[in-house]
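[1] Structure for this input, please:
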Amino acid sequence: MIGFVDSHMELNLGAKFNGGFLDDCNLSGGVFKNAIFEGVCLFRSDFSNADLTQAEFYLCMALGANFSGAVLNNAKFIGGGFEQVCFANADLRSASFLKDNMGGEVILYGADFTSTVLDEVTFDGCLYDATTIFPVGFSPEVHGLLKINN
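    Okay, the predicted model is just below:
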């Protein structure tokens, strides 16, 4: 488990994080363009104000992670759990939340999308619950999200 990563690091060349734990990491303000996070645990990690343009999160578990103010344009979230994750004020333009290759959904229980830019976002097979917060005027079912009563 890594506890601190230099928040000013730039990984523009598509760094790959394969498996392992980045729990409780301070990655705020970092540049992670084209980074690939595959099967990584990101519990309570702080990506606030980070540039994650075209990053890919494949089968990641990010319970309580903070993506507030992050740039996630064209990012892909494929399968995995993003429960109680804060996306408030993030820019998710053209991002995709997709089922994995085995049909596993992206879980967004308790996620906070307050004031998040969701223009042209694809939600294919995402699950949310009553604690998930969406921007004012956003209709999750119209955008392909499925509400689960748990």
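[2] Only C-alpha atoms from now on, for both contacts and neighbour counts.
    Fine.
[3] how about the strands in the protein?
    Remark: strands assigned in the chain by DSSP state E are 16-18, 36-38, 56-58, 76-78, 96-98, 106-107, 122-123, 126-128, 145-147.
[4] and the third one, what does it pack onto?
    Under the contact criterion of 3 or more Cα pairs under 8 Å, 6 or more residues apart in numbering; DSSP states H and E, strand 56-58 touches strand 36-38, strand 76-78.
[5] Also this sequence, please, to line up against the first:
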Amino acid sequence: MATDKRRIAFTSEDGDHLGAYYLPVDSVDCEDGDFSGLTAMGTAILRGRSFARSDLYWAILCDSDLSGCNFEGADLRGGNLIGAVLVGCNLRDADLGLDALGGATRLQGSDLSGAILHRCRLQGAQYDEHTRFPTGFDPQVAGLIETAPRR
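    Now for the predicted structure:
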């Protein structure tokens, strides 16, 4: 029986099942997938993966190492990226703005050093004094909202 989908499963470094997802059969890595609601807190298993054009709406990726990931054109609205390491990520054309209910993407304490933020929608996303941005990036000009540091 032919299928137009392929299955991908994520497990934590400890072997705990994090979720199984179906992708278009011709997609590369994790591109064009629906990972909405993915919960992968404090892991490094996604580091360097390509999530181009994928749906990561309301994903919980706090304290995870996402270094070098490709999120070009991805939907990360409403995501929890508190304390995430996003060093060198490609966020070109990604949407990290408000979700459909007006909830903010949370970037408090995240490290976006060296991230590509060209045409990234950040209007309403939250950051704090510990959030690190690429050199020369002005979060207020981009429409981010400064909040108190996380506890």
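[6] Would you pull the TM-score for this pair?
    Overlay of the two chains. TM-score (TM-score structural alignment, normalised by the length of the first structure): 0.79; 130 aligned residues with a Cα RMSD of 2.1 Å.
[7] if we compare the strands of the first structure, which one ends up closest to Gly3 of the first structure?
    strand 16-18 (15.2 Å; Cα to Cα).
[8] Identify the residue nearest the geometric centre of the second structure.
    Using Cα atoms, centre = their mean, the residue of the second structure that lies closest to the mean C-alpha position is Leu76, 5.4 Å off.
[9] start to end distance for stretch 52-60 of the second structure?
    Length of stretch 52-60 of the second structure, first residue to last, Cα to Cα, to the nearest Å: 18 Å.
[10] er, stretch 70-79 of the second structure actually
    End-to-end distance of stretch 70-79 of the second structure: 16 Å, with Cα to Cα as the criterion.
[11] Check stretch 89-97 of the second structure too.
    Stretch 89-97 of the second structure has its terminal residues 17 Å apart, counting by Cα to Cα.
[12] burial count for Ser64 of the second structure?
    Ser64 of the second structure: 22 surrounding residues under other Cα atoms under 10 Å.
[13] before we move on, back to that, could the helices and strands packed on strand 56-58 of the first structure be laid out in a markdown table, adding distance to Ile107 of the first structure?
    Shown next, in a markdown table, are those (distance: least, Cα to Cα, whole Å):
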| stretch | distance to Ile107 of the first structure |
| --- | --- |
| strand 36-38 | 16 |
| strand 76-78 | 10 |
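[14] Highest mean neighbour count across the ones you listed, which stretch is it?
    Highest mean neighbour count of these: strand 76-78, a mean of 23 (counted as mean count of other Cα atoms under 10 Å).
[15] tell me the average deviation of that one from the second structure after fitting.
    The superposed strand 76-78 of the first structure is, by mean Cα distance after the TM-score superposition for the first structure, a mean 1.0 Å from where its aligned residues fall in the second structure.
[16] which helices and strands sit right next to that strand?
    So strand 76-78 of the first structure, by 3+ Cα pairs under 8 Å, 6+ apart, packs with strand 56-58, strand 96-98.
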